[in-house]
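Student: Below is the sequence, then the predicted model.
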Amino acid sequence: MAEIAVLRTHIVNYAKTREVYVAYRKAGYSKKFREEHEEEILLHQAAKNAFDEMGVKKLPKVKELQTEYAKLLEEKKKTYAEYRRSREEMRELLTAKANVDRVLKMEVEQDVEK
């Protein structure tokens, strides 16, 4: 899920800064142009680097990512409910075990006293 969120952020940044980067290339990678649009150019380059690191050749549509993200979130909610039930059951079992251990220890101490 985190990977999808990061990818979505980079896609949005890439789309927003693409025109500025194209103009920067047309300006012959001018230092003056870069100074004026430093933030946009850095965002664009960071997005391109992230795509390369992730091995993304063709950018997925943001809508597809949102659909996949929603599906994963729903699955996580279902799984988390099961996790909570299992965790509560484990706590009850640990409490019962501690009680049994305590009772057995008392019985052993009483046998030793006799």
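Tutor: Received, thanks. All of these numbers come straight from a predicted model, not from anything done at the bench. Numbers count the residues shown, from 1 in each chain.
Student: contacts and neighbour counts: CA atoms only from here.
Tutor: Will do.
Student: longest helix anywhere in this structure?
Tutor: Counting residues, the longest helix in the chain under DSSP state H turns out to be helix 62-113.
Student: putting a second one here so we can go through both:
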Amino acid sequence: MATFYNVILAFIIELYRAAQATFRRVLTGTKLPKMDELRAEAQKLAAEKKETYREYKVAKKDMQDIVVAKCNIDHLLGLTGGRNNKEMEW
């Protein structure tokens, strides 16, 4: 049982050292950003996301209107394929 514990402990220490080395390599002496800065950036990104989503909804509605108009014109000109043309011939 002690051997299993030692293996797990060695694995955890190895993971810790790898994470520590990665942080040192990535940060290279710079400090982490402050929480207030991160929160402000998150709020800014959330506002930008809201605005972009509004633009997306408008563009999606415009696209749906165009598709409906195209279908209506195709139907009026008899360009719709399949069953509708066969029904119109009878």
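Tutor: Yep, that arrived. The shown structure was predicted, so the numbers you read here are calculated from the model rather than taken from an experiment.
Student: where does the TM-score land?
Tutor: Taking TM-score structural alignment, normalised by the length of structure 2 as the basis, the two superposed chains have a TM-score of 0.57; 72 aligned residues with a Cα RMSD of 3.4 Å.
Student: can you give me how far the longest helix of structure 1 is from the chain middle?
Tutor: 24 Å (Cα atoms, centre = their mean, to the nearest Å).
Student: Looking at the alignment, what corresponds to Leu94 of structure 1 in structure 2?
Tutor: Using TM-score structural alignment, the partner of Leu94 of structure 1 in structure 2 is Val67.
Student: which residues sit in contact with its match?
Tutor: Residues in contact with Val67 of structure 2 (Cα atoms under 8 Å, 6 or more residues apart in numbering): none are found.
Student: I'd like the distance between it and Ile73 of structure 2.
Tutor: Taking Cα to Cα, to the nearest Å as the measure, Val67 of structure 2 falls 10 Å from Ile73 of structure 2.
Student: next one: Met63 of structure 2
Tutor: 15 Å.
Student: now Lys50 of structure 2
Tutor: From Lys50 of structure 2 to Ile73 of structure 2 the distance is 35 Å (Cα to Cα).
Student: What about Ala18 of structure 2, how many residues nearby?
Tutor: By other Cα atoms under 10 Å, the residues close to Ala18 of structure 2 number 12.
Student: So for structure 2, the centremost residue is which one?
Tutor: Nearest to the mean C-alpha position of structure 2, by Cα atoms, centre = their mean, lies Lys49 at 11.0 Å.
Student: That one -> structure 1?
Tutor: Lys49 of structure 2 maps onto Lys76 in structure 1, by TM-score structural alignment.
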